[in-house]
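In: no FASTA, just this:
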């Protein structure tokens, strides 16, 4: 198995497209952090925060008769958090190194997912379209080991991109914004409407961890599609289509109050909804979503292995 995984990684990193994707991610993070530094002014954060609170209060009053109660509560909590920051001399998280790292995760997690979906969507289909799969199958390896090695290599690429995103964001954010804000607390409003201070390191790691779960599910879907189609371009195209439409369908089902939508895969892939206590559907929880994801995950992997086992190489 180790030899197969190593072989898949050698093929993956010998492609120019792989290094292009890595370069785009690094350059994108660098540019985003530089732009954030240019447009922000952390030295006057108190004055900026006072102006923001005043604007938020005006928006809240003008929206009381138009927005639903839940939206109004969210606005009130944001004002409460900003006022707490002023009263306790707590710099906004967006001006700290951890805040920058979290911002970059929001900006670039879709890009990481897209790049990994491209790799997953082509890693099997490309073998069939070029005919190189025959060279794999004549070796003394069973098909199950071959497909598993490809899947492991894809996950390793996803992990590499996430590590690059996190480390680059943290290092560049610290260089440009300073590391002194690394100890700033993560603020949130609890169920009783009281502002609480949490550990920012734990929150950041939880955010990246939960986003990684969503990434793994997208990768698994793309990988299954790659085992179905011989055309790598078709497999990649379908993977990208699912990536950008899945969450939109989940949002639409939520807005239409279709409660059965809570069983839809993409209603559960974004587990960060439970960090902010804003689930898409009522009656869902973190254990519920994890259970749904586990069922889909097992089904997708089983289908991938089954399809690859039955594929006709000669066709």
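Out: The structure has been received and is ready for your questions. All values derive from a computational prediction rather than experimental measurement.
In: switch to C-alpha atoms for all contacts and neighbour counts from now on
Out: Fine.
In: Do a quick rundown of the strands in the stretch 101-250 of the chain.
Out: Along the stretch 101-250 of the chain, counting by DSSP state E, counting those that start in this stretch, strands occupy 186-189, 195-198.
In: What is the last one packed up against?
Out: Under the contact criterion of 3 or more Cα pairs under 8 Å, 6 or more residues apart in numbering; DSSP states H and E, the helices and strands touching strand 195-198 comprise helix 69-87, strand 186-189.
In: any chance of the ones you listed in TSV, plus distance to residue 275 and mean neighbour count?
Out: TSV is the format used below for the helices and strands packed on strand 195-198 (distance: least, Cα to Cα, whole Å; neighbours: other Cα atoms under 10 Å):
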stretch	distance to residue 275	mean neighbour count
helix 69-87	14	16
strand 186-189	10	18
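In: closest one to residue 288 among the ones you listed?
Out: Set against residue 288 and scored by Cα to Cα, the helices and strands packed on strand 195-198 come closest in helix 69-87, at 22.4 Å.
In: circling back to that earlier point, closest to residue 164 out of the helices and strands packed on strand 195-198?
Out: Nearest of those to residue 164, taken as Cα to Cα: strand 186-189 at 23.4 Å.
In: Would you agree residue 165 is in contact with residue 26?
Out: Yes. Residue 165 lies in contact with residue 26 (Cα atoms under 8 Å); the separation is 7.4 Å.
In: picking that back up, go through the strands of the stretch 101-250 of the chain and name the closest to residue 237.
Out: Checking the strands of the stretch 101-250 of the chain against residue 237 by Cα to Cα gives strand 186-189 as the closest, at 39.1 Å.
In: Redo the strands of the stretch 101-250 of the chain as CSV? Include distance to residue 73.
Out: Converted to CSV, these look like this (distance: least, Cα to Cα, whole Å):
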stretch, distance to residue 73
strand 186-189, 11
strand 195-198, 14
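In: Return the residues in contact with residue 94.
Out: Residues counted as contacts of residue 94 (Cα atoms under 8 Å, 6 or more residues apart in numbering) are 100, 103.
In: So it: helix, strand or coil?
Out: helix (DSSP: H, G, I helix; E, B strand; the rest coil).
In: where's it relative to residue 103, distance?
Out: 7 Å (Cα to Cα, to the nearest Å).
In: One more: residue 168?
Out: Noted for residue 168: a distance of 12 Å to residue 103, by Cα to Cα.
In: Residue 7 now?
Out: Distance, residue 7 to residue 103, by Cα to Cα: 35 Å.
In: Those two: which is more packed in?
Out: Shown here are residue 7 and residue 103; by other Cα atoms under 10 Å, residue 103 has more neighbours (18 against 14).
In: Show me which positions of the lengthiest helix in the chain end up buried.
Out: Ordering each helix of the chain by length in residues (DSSP state H) puts helix 143-177 first. By neighbour count with 16 or more other Cα atoms under 10 Å, helix 143-177 contains the buried residues 143, 146-151, 153-155, 157-159, 161-162, 164-166, 168-174, 177.
In: one more structure, for comparison:
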């Protein structure tokens, strides 16, 4: 367990040492502040927002800033496997006394940590900017809504980060991995009103719709979507692991 924890620490250090590490978080902070200012100055619905908690509940999920958090999380983590091949450093990883499964899992854990960091940064930026705009405070029910929407936003981001992670492991291309993650997130807004479509990844990724518009398609529920997402993510990780374990890097 200690060795695996060290692997995770090493992967996180690799991420933080990249010059591009803080670009997505800084962009997310800037976008959060700009969106808050624009809504406060020009939105006709601003009178309906009575506290920062109400603002956060409406903005931190996938239908708000969570969409940008997902995109920037994909950009920040898509190359975590592919760049090892591009830089030739994957050979040094594999000659150590570590299993390929441990190496891949440590990289995925670092990607999950980065995704969680992005959600927390989005929440903090929205809290500060929204607090000045709409007033700090909120009811207990509103803060529970914030926690729920934050969890939904994290799941949404993690789905597409996992998709990009798998594509990066399969193709060894950071560009293709980013493209797959971004394309997947764009397909989330497309709805095909056929029964088979409820088993597709995209309409299940945004769990926040169950608290607003209701089930996207008949027969869908939040439990159904969680099961579908778990199956897809298990397939993504299994595919990435299988290829990573069998690929010859000599």
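Out: Nice, thanks for sending it over. In this text the structure is predicted, and so the values were computed from the model without any measurement.
In: picking that back up, same list, the helices and strands packed on strand 195-198 of the first structure, but as CSV with distance to residue 304 of the first structure please.
Out: Shown next, in CSV, are those (distance: least, Cα to Cα, whole Å):
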stretch, distance to residue 304 of the first structure
helix 69-87, 41
strand 186-189, 41
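In: so what's the equivalent of residue 165 of the first structure over in the second structure up against?
Out: The pairwise alignment with the second structure assigns residue 165 of the first structure to residue 122, based on TM-score structural alignment. Contacts for residue 122 of the second structure were tallied using Cα under 8 Å, 6+ apart; they are 28-29, 32, 60, 65-66, 69.
In: do you know how far residue 122 of the second structure is from residue 15 of the second structure?
Out: Taking Cα to Cα, one finds residue 122 of the second structure at 19 Å from residue 15 of the second structure.
In: Residue 199 of the second structure too?
Out: In this structure, residue 199 of the second structure and residue 15 of the second structure are 34 Å apart, going by Cα to Cα.
In: Look at those two and report which has more neighbours.
Out: Comparing residue 199 of the second structure with residue 15 by neighbour count (other Cα under 10 Å), the higher total belongs to residue 15, at 21 against 16.
In: Find the helix or strand that that one is a member of.
Out: Assigned by DSSP states H and E, residue 15 of the second structure falls within helix 2-17.
In: buried sites along that helix?
Out: 7-9, 11-12, 15.
In: And stretch 206-223 of the second structure, by the same measure?
Out: Neighbour counts over stretch 206-223 of the second structure (16+ other Cα under 10 Å) mark 206-209, 215-217, 220-222 as buried.
In: The residue nearest the centre of the second structure: what's it in contact with?
Out: Centre of the second structure computed as the mean C-alpha position; nearest residue by Cα atoms, centre = their mean is residue 157, 2.0 Å away. Contacts for residue 157 of the second structure (Cα under 8 Å, 6+ apart) come out as 66-67, 69-71, 73-74, 115.
In: What about the closest residue to residue 118 of the first structure other than its chain neighbours, how many residues nearby?
Out: Nearest non-adjacent residue to residue 118 of the first structure, counting by Cα to Cα, 6 or more residues apart in numbering: residue 236, 5.4 Å away. For residue 236 of the first structure, the neighbour count with other Cα under 10 Å is 25.
In: Distance-wise, check the equivalent of residue 236 of the first structure over in the second structure relative to residue 72 of the second structure.
Out: In the second structure, residue 236 of the first structure lines up with residue 178, judged by TM-score structural alignment. In this structure, residue 178 of the second structure and residue 72 of the second structure are 10 Å apart, going by Cα to Cα.
In: same deal with residue 214 of the second structure?
Out: Taking Cα to Cα as the measure, residue 214 of the second structure and residue 72 of the second structure are separated by 27 Å.
In: do residue 64 of the second structure as well
Out: Between residue 64 of the second structure and residue 72 of the second structure the computed distance is 14 Å (Cα to Cα).
In: Tell me how many other residues crowd the alignment partner in the second structure of residue 226 of the first structure.
Out: Aligned against the second structure by TM-score structural alignment, residue 226 of the first structure finds its counterpart in residue 168. By the measure other Cα under 10 Å, the count of residues near residue 168 of the second structure is 25.
In: ok, then the element right after the helix holding residue 15 of the second structure?
Out: Once the chain leaves helix 2-17 of the second structure, the next helix or strand it forms, by DSSP H and E, is helix 23-42.
In: which of the residues in that next one are buried?
Out: So for helix 23-42 of the second structure, counting by 16+ other Cα under 10 Å, buried means 24-25, 28-29, 31-33, 35-37, 40.
In: Dump those residues to a markdown table, plus distance to residue 186 of the second structure.
Out: Shown next, in a markdown table, are these (distance: Cα to Cα, whole Å):
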| residue | distance to residue 186 of the second structure |
| --- | --- |
| 24 | 19 |
| 25 | 21 |
| 28 | 18 |
| 29 | 22 |
| 31 | 19 |
| 32 | 20 |
| 33 | 23 |
| 35 | 20 |
| 36 | 23 |
| 37 | 25 |
| 40 | 27 |
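In: Just flag the most distant two among those residues.
Out: The span of the buried residues of helix 23-42 of the second structure, defined through Cα to Cα, is set by 24 and 40 at 24.1 Å.
In: What span of the first structure is stretch 225-235 of the second structure aligned with?
Out: Mapped onto the first structure using TM-score structural alignment, stretch 225-235 of the second structure covers residues 289-299.
In: Give me the mean deviation of that stretch from the second structure.
Out: For stretch 289-299 of the first structure, the mean deviation from the second structure after alignment is 1.5 Å (mean Cα distance after the TM-score superposition for the first structure).
In: Let me see the residues that make contact with that stretch.
Out: Here stretch 289-299 of the first structure has contacts from 217, 220, 263, 265, 268-269, 271, using Cα under 8 Å, 6+ apart.
In: same thing but 7 Å
Out: Defining contact as Cα atoms under 7 Å, 6 or more residues apart in numbering, one finds that stretch 289-299 of the first structure is touched by 217, 263, 265, 268.
In: What does residue 155 of the first structure correspond to in the second structure?
Out: With the correspondence set by TM-score structural alignment, residue 155 of the first structure lines up against residue 112 in the second structure.
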